[in-house]
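A.B. asks: for reference, the sequence and a predicted model appear below.
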Amino acid sequence: MTGAAILDVARDGIATFLKVGGPLMLVALAVGLVVSLVQALTQIQEQTLVYVPKIVAVFGAMLLCLPFMADALASYMGRIAVRIATGG
């Protein structure tokens, strides 16, 4: 396996990771930002208040994005399996 092939596999893996994890991280970021804004506006300084809405939002986003995430991971595994079967 050449260095270029290894870089292609790594680049494909990172792109797949970003496709799978990106939406969940963006949802967590948005919910955290909204909760922090509400805390700043109402002057509620409870540090643990952000966890429940963030967990619920990420769980809901995971349920919505699960087919897309599974498809992205399955297609990545298929591409890796083809590379293994063809010898690189």
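C.D. replies: Perfect, thanks for sending it.

A.B. asks: hey, let's count contacts and neighbours off CA atoms from now on
C.D. replies: Will do.

A.B. asks: helices of this protein, start to end?
C.D. replies: 3-42, 51-86 (DSSP state H).

A.B. asks: as TSV, those with mean neighbour count would be great.
C.D. replies: Putting the helices of the chain into TSV (neighbours: other CA atoms under 10 Å) gives the following:
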stretch	mean neighbour count
helix 3-42	14
helix 51-86	14
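
A.B. asks: let's bring in a second model and compare:
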Amino acid sequence: MQVGDVITVARQTIWVIVKTSVPLLLVSMIVGLVISLFQTLTSIQEQTLTFVPKLLAIMLALMILGNWILSTIVEFMNNLWGNFATYIR
């Protein structure tokens, strides 16, 4: 296995990680921003107020996007395992 192959596999792995995690991170960030604005406008300074809405939003996003996330990871792993013979040379 050449150094270029290792770099290519590492680059593809990082891209799959970023591509599958960004939607959930964006949902968490948007919900946190909305709750922070709500806390600022109402002067409620409860630290634990953001936990439950973020958890529910991430669970909802996982229900909606879970199939796409899983199929992206499975496709990447099938591609990686399909080319395994070229990697061990």
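C.D. replies: Yes, it's here. Just so you know, these numbers come straight off a predicted model, no measurement behind them.

A.B. asks: and stretch 61-75 of structure 2, how far from structure 1 on average?
C.D. replies: Superposing on structure 1 places stretch 61-75 of structure 2 at an average distance of 0.5 Å from its equivalents, by mean CA distance after the TM-score superposition for structure 1.

A.B. asks: list the contacts of stretch 77-88 of structure 1.
C.D. replies: If you take CA atoms under 8 Å, 6 or more residues apart in numbering as the criterion, stretch 77-88 of structure 1 is touched by 1, 5, 9.

A.B. asks: and the closest residue in space to the first one that isn't next to it in sequence, how many neighbours?
C.D. replies: With CA to CA, 6 or more residues apart in numbering as the measure, residue 88 is the residue that lies nearest to residue 1 of structure 1, at 5.5 Å, once sequence neighbours are left out. Number of residues near residue 88 of structure 1 (other CA atoms under 10 Å) recorded here: 13.
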